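Peer 1: below is the structure, and that's it, no one-letter string:
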């Protein structure tokens, strides 16, 4: 997908190219869990080969390392299940970006069910008590998984300082039962930002994808994406 003169930073354009080549980012007609009919679909679970993981972890690490004001954190927390490999590979990649700054960063993730033998517990990896924690996940749709992760971190005595996801779809949250589907609403990321008062970063956004499509001259997919964005634009 990457154009010869991409309008995006290298880590974003390389990742977008990898995503389209692997079928992780696809264009067409897709019915989402919310019932919305989307002109594109993103599945980070398909980025499982060594080369693709390198692109993904590099993009995550660059996004965290270059965020201003600089983030200070001790642990990357990956919510089960998709967040688990992300937390591990991004932790390693951060050390290659800046070992002095990130060489002591650890990862942690939760089990879905509490271990009933050995040392017990629901966490694997670093303990969270007294640690500054960043949640790492793929996509935030309704924010439910993030709220569950926040509850775990708080229960374990950690301090949440930021959240980072692979993609921000930049669309309003699906309506809850009884709500008007056409009523204005925030995005999942906007709601989480407001609720917890912390930075919520995205490696890629809908705007990034559309900029790349425009640079490639892909007018058909760009128009469909633009129509979708207008229909589900959030208030934040």
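Peer 2: Yes, it's here. Just so it is clear, the model here is predicted, and its values are computed rather than measured. Numbering: from 1, shown residues only.
Peer 1: C-alpha only now, for contacts and for neighbours.
Peer 2: OK.
Peer 1: which SSE is immediately downstream of the top helix by length along the chain?
Peer 2: Secondary structure of the chain per DSSP state H: the longest helix is helix 50-66. The helix or strand immediately downstream of helix 50-66 is strand 75-78, counting by DSSP states H and E.
Peer 1: this is the comparison structure:
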């Protein structure tokens, strides 16, 4: 998800195609499910995206392809990748591998939750953090993980520059248990100053459901649309 007005019609069409393919892939993989799920904010959501279910080599490799294609199409510049513990570690590594396969080889690093007191020690593993750093994660609910990553990156003397996520839920964040009129993605972009690249958004999911021939797609579309009307942001 980059600023839409910055795209040409051809770029927008390619983005839309990639997003629809990703939503289809997520549904087929059982990663994107429909029903009734309680979110961290205590909301009852009609859909649930669990990137932890990209749980074999083929799925993870395909996921990395979507990340890499979205990043290259976004035009976002970066010098290295950082994968925050824990989900960001395999995601960041897989994306780094796929980017290298496509001719864009960049360093990769990640953090541990617990510091080692032997060997190289510390909480950081991999390439030294330097330059413009891209943070790779699955979704962004409250922006907490991103803020933690920003602190780690800045402490190492590097620049947190952008974030890549799989799905932008495009819904209001919560602060102190109350809804606020911005999403976590908007907060990271507008308040923290980082660029954000999302493979797909809630709008893309609604588009998929409106054209899908899957059983129950119409009912799911209405439920997701009602959820967006209640909790969504532009």
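Peer 2: Cool, the structure landed. As the structure is a computational prediction, the values presented were derived from the model and not from experiment.
Peer 1: ok, back up a step: give the aligned range of the longest helix of the first structure in the second structure.
Peer 2: Using TM-score structural alignment, helix 50-66 of the first structure corresponds to residues 57-73 of the second structure.
Peer 1: quick one: that stretch to chain centroid distance?
Peer 2: Centroid separation for stretch 57-73 of the second structure versus its chain: 12 Å, with C-alpha atoms, centre = their mean, to the nearest Å.
Peer 1: now it: buried residues?
Peer 2: Neighbour counts over stretch 57-73 of the second structure (16 or more other C-alpha atoms under 10 Å) mark 60-71, 73 as buried.
Peer 1: and of those, the nearest to residue 158 of the second structure?
Peer 2: Using C-alpha to C-alpha, residue 71 comes nearest to residue 158 of the second structure of these, at 20.1 Å.
Peer 1: contacts only, for residue 26 of the first structure.
Peer 2: Going by C-alpha atoms under 8 Å, 6 or more residues apart in numbering, residue 26 of the first structure touches 20, 40, 41, 42.
Peer 1: can you check residue 79 of the first structure too?
Peer 2: 109, 110, 135, 136, 137, 145, 146, 149.
Peer 1: select from these the one having the most neighbours.
Peer 2: residue 136 (30 neighbours; other C-alpha atoms under 10 Å).
Peer 1: just checking, that one touches residue 80?
Peer 2: No - counting by C-alpha atoms under 8 Å, residue 136 of the first structure sits too far from residue 80 to count as a contact (10.5 Å).
Peer 1: which residues in the first structure form strands?
Peer 2: Secondary structure of the first structure (DSSP state E): strands located at 25-31, 37-42, 75-78, 106-110, 123-125, 132-139, 159-168, 200-205.
Peer 1: let's have those in CSV, adding distance to residue 48 of the first structure.
Peer 2: Below are the strands of the first structure laid out as CSV (distance: least, C-alpha to C-alpha, whole Å):
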stretch, distance to residue 48 of the first structure
strand 25-31, 14
strand 37-42, 14
strand 75-78, 16
strand 106-110, 18
strand 123-125, 21
strand 132-139, 13
strand 159-168, 14
strand 200-205, 17
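Peer 1: out of those, nearest to residue 223 of the first structure?
Peer 2: In terms of C-alpha to C-alpha, the element of the strands of the first structure nearest to residue 223 of the first structure is strand 37-42, at 9.8 Å.
Peer 1: and for the closest one, what's in contact with it?
Peer 2: For strand 37-42 of the first structure, the external contacting residues (C-alpha under 8 Å, 6+ apart) are 24-32, 221, 224-225, 228.
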